[in-house]
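**Q** Task: produce atomic coordinates for the following.
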Amino acid sequence: MSTPVVFIHGLWIHSVSWQPWQELFASKGYEPLAPGWPGDGDTVALTRADPGAVAGPGVEDITEAYAKIVADLGEPPIVIGHSFGGLIAQKLLDRGLARAVVAISPAPIKGIRALPFSLLRSSFPVLSRPANKRGAVSLTEKQFRYSFGNALPAEESAQLYERLAIPGPGRPLFEASSANFTRDAPTTVDTSRGDRGPLLLIANGKDHTVPAVVVRGAHRLYEASSARTDLMTYQDRGHSAPFDHGWRQVADDTLTWLARR
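**A** Okay, here's the model as predicted:
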């Protein structure tokens, strides 16, 4: 029986971004699926046409939606997530719902204290307006260029924006930004657990949205666990790493890690 692999996208990116990964993993004998967040349309165009549908869900709501999907699979899958999808993947691993997790530029879990300027600037389109906590927010092409495409040629960044960018709920960013001051914050993960599956954290050296120092901070938190936690860094990549022209290197390295673990 093929091992299921669940791909979880991050904020402002449609699940179609995982299509090349799904095709690659299927060719290697895995059974991939990439469901969207609550409210996402089946396509980028449909999601953009009804931004109100994605408004409201927070980290726990999104986690619960994926937990139900995972439960229907009949066995714990491998989970691969990007950005907030990487945070959700870690929460599923913490709950014992994933056999292994790969988190690419994962949004910060509670306990990470690094706040680089680029992270704050990338979050500003949402956090600058308190009303965004209950609404949906779309990035402009210029904002996308800074947050996702800064390590790419301008033309490729524009193409990715047109092909993949969607509105997203503001609430997860508010929850992540206040986590260290909130008891039982939705971004809380028990990093000391020793009875979980292996975890690979992937950092990108030119990432503005989740700078490498944030991912290294997560790796340090997991040092309290006896379970396997690995860290991989691509020094010249940005936040678009899993879906830009260099996606195949990240995917191949992920497959190699999974085979070893």
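
**Q** from here on, contacts and neighbour counts on C-alpha atoms
**A** OK.

**Q** mind listing the helices for this structure?
**A** Per DSSP state H, the chain carries helices over the ranges 19-27, 44-49, 59-71, 84-94, 117-127, 141-147, 154-164, 171-177, 212-221, 247-260.

**Q** I have a second one here; can you model it like the first so I can compare?
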Amino acid sequence: MNHTPVVFIHGTWLHALSWESWAERFASRGFLAFTPGWPGEAAAVGESRTSAGAVAGIGLDVLTDHYAGIVRSFDTAPVIVGHSVGGLIAQRLLAADIGRAAVAIAPAPLNDIALPDASARLWTPDRADAEPLVTLSPRQFHRVFANTATAQESDRLFERYVVPAPRRLLDDLGHASAARKQHAVVDVANPDRGPLLLISGQEDLLVPDSATRAAYKQYGDSTAVTDLKQFADRAHSLVIDNGWRFVADYVLGWLDEYGLPSRHGWREVTPSGRRTSCPGRHAGRRGW
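**A** Next up, the predicted model:
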């Protein structure tokens, strides 16, 4: 039996260290957990804050190609788990048949999905500021990212995980005046891709639940497995705040349901036909 690899892709304003608890949890269940950073990302959060110039010019195309190369490098196709921008990349890779299954947690919007104005403004850098990196203050992080956490927890998360984001990447996402770039376009109709799980937090201000539900609906014509799980009272910080384990354990259960255990040989699984969190829609017909 081989171990199933899992590649975790972190999102904007977070360091790769943000997956530390997930990696430990998945490894304890027998998965091979990998948390590769962005191109040029420093190994430590502190260094990423003080010497972040290497990531300043990163756009969505570079980031997508970077993770495509990593996922393709495995002898056994891995599961891809992404948060925020990482969730968008995970969907794009899976749609291109790169990877065995994907989980997109509070994913940045794909295709023509528009964010509400209030959320779009949160993503949009101050155009009067020409700096190539966009930073969040502890207060901003608590207000827009970890809004369901206490101030004390938010400050702890900020100190451990938060780093500047490339302005170019935010522009590529096209949340405001900029057009969404090609690497934000996902083939939602591919019937042969692996299973996909979309996850949202219903108190998320950066990527509201409505945007994730809109993405789910775009997959409606595909016969491939697509599921949606909505977590009440959770914000964009749902992968790092004190409720992260509930999300991680749901993902582990979902992988097991579709025949993606930590040790594997290929086996066919008939999905249970369970309803997702979105009434009136069933999972697709294929599972691995």
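
**Q** what's the closest of the helices of structure 1 to residue 199 of structure 1?
**A** helix 84-94 (8.1 Å; CA to CA).

**Q** Where in structure 2 does the closest one align, residue-wise?
**A** Alignment note (TM-score structural alignment): helix 84-94 of structure 1 is matched to residues 85-95 of structure 2.

**Q** Give me the distance between that stretch and the centre of its chain.
**A** 7 Å (CA atoms, centre = their mean, to the nearest Å).

**Q** just stretch 172-182 of structure 2 next, same as before
**A** With CA atoms, centre = their mean, you get 18 Å for stretch 172-182 of structure 2.

**Q** hmm, back to that, kindly reformat the helices of structure 1 as TSV containing distance to residue 187 of structure 1 and mean neighbour count.
**A** Converted to TSV, the helices of structure 1 look like this (distance: least, CA to CA, whole Å; neighbours: other CA atoms under 10 Å):
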stretch	distance to residue 187 of structure 1	mean neighbour count
helix 19-27	26	16
helix 44-49	25	16
helix 59-71	7	17
helix 84-94	7	27
helix 117-127	16	17
helix 141-147	21	19
helix 154-164	25	16
helix 171-177	6	21
helix 212-221	12	20
helix 247-260	24	14
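
**Q** In CSV, list the ones you listed along with distance to residue 13 of structure 1.
**A** Shown next, in CSV, are the helices of structure 1 (distance: least, CA to CA, whole Å):
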stretch, distance to residue 13 of structure 1
helix 19-27, 13
helix 44-49, 9
helix 59-71, 15
helix 84-94, 10
helix 117-127, 14
helix 141-147, 10
helix 154-164, 6
helix 171-177, 14
helix 212-221, 20
helix 247-260, 15
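
**Q** Looking at those, which is nearest to residue 36 of structure 1?
**A** Closest approach to residue 36 of structure 1 among the helices of structure 1 (CA to CA): helix 59-71, 9.0 Å.

**Q** what's that closest one packed up against?
**A** Helix 59-71 of structure 1 sits against helix 84-94, helix 171-177, with contacts defined as 3 or more CA pairs under 8 Å, 6 or more residues apart in numbering; DSSP states H and E.

**Q** how about those helices, which one is nearest residue 188 of structure 1?
**A** Closest among the helices and strands packed on helix 59-71 of structure 1, using CA to CA: helix 84-94, at 7.9 Å.

**Q** how much does that closest one deviate in direction from helix 59-71?
**A** Note on geometry: by axes from the mean of the first three to the mean of the last three CA atoms, to 10 degrees, helix 84-94 of structure 1 and helix 59-71 are set 60 degrees apart in direction.

**Q** Return the mean post-superposition distance for helix 84-94 of structure 1 against structure 2.
**A** On superposition with structure 2, the mean distance recorded for helix 84-94 of structure 1 (mean CA distance after the TM-score superposition for structure 1) is 0.7 Å.

**Q** so what does that helix touch, helix or strand wise?
**A** Helix 84-94 of structure 1 packs on strand 4-8, helix 59-71, strand 78-82, strand 100-104, going by 3+ CA pairs under 8 Å, 6+ apart.

**Q** could you dump these to JSON lines with distance to residue 247 of structure 1?
**A** Converted to JSON lines, these look like this (distance: least, CA to CA, whole Å):
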{"stretch": "strand 4-8", "distance to residue 247 of structure 1": "14"}
{"stretch": "helix 59-71", "distance to residue 247 of structure 1": "24"}
{"stretch": "strand 78-82", "distance to residue 247 of structure 1": "12"}
{"stretch": "strand 100-104", "distance to residue 247 of structure 1": "11"}
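
**Q** Which one, of those, ends up nearest to residue 234 of structure 1?
**A** Among the helices and strands packed on helix 84-94 of structure 1, strand 100-104 comes nearest to residue 234 of structure 1, with 10.6 Å by CA to CA.

**Q** residues making contact with the closest one?
**A** Contacts with strand 100-104 of structure 1, where a contact means CA atoms under 8 Å, 6 or more residues apart in numbering, come from 77-83, 85-87, 89-90, 93, 197-203, 242, 254.

**Q** how about a cut-off of 6 Å?
**A** Strand 100-104 of structure 1 is touched from outside by 78, 79, 80, 81, 82, 86, 197, 198, 199, 200, 201, 202, with contacts defined as CA atoms under 6 Å, 6 or more residues apart in numbering.

**Q** Looking at those, spot the one nearest residue 236 of structure 1.
**A** Proximity to residue 236 of structure 1 was ranked across the contacts of strand 100-104 of structure 1 by CA to CA; first place goes to residue 202, at 12.7 Å.

**Q** how many neighbours does the counterpart of the closest one in structure 2 have?
**A** The equivalent of residue 202 of structure 1 in structure 2 is residue 199 (alignment by TM-score structural alignment). Neighbourhood size, residue 199 of structure 2 [other CA atoms under 10 Å]: 27.

**Q** next one: residue 206 of structure 2
**A** 25.

**Q** Touching, it and residue 120? I think so.
**A** No - counting by CA atoms under 6 Å, residue 206 of structure 2 does not reach residue 120; the two are 7.7 Å apart.

**Q** Indicate which one of the helices and strands packed on helix 84-94 of structure 1 is closest to residue 223 of structure 1.
**A** When the helices and strands packed on helix 84-94 of structure 1 are compared by CA to CA, strand 100-104 sits nearest residue 223 of structure 1, at 16.2 Å.
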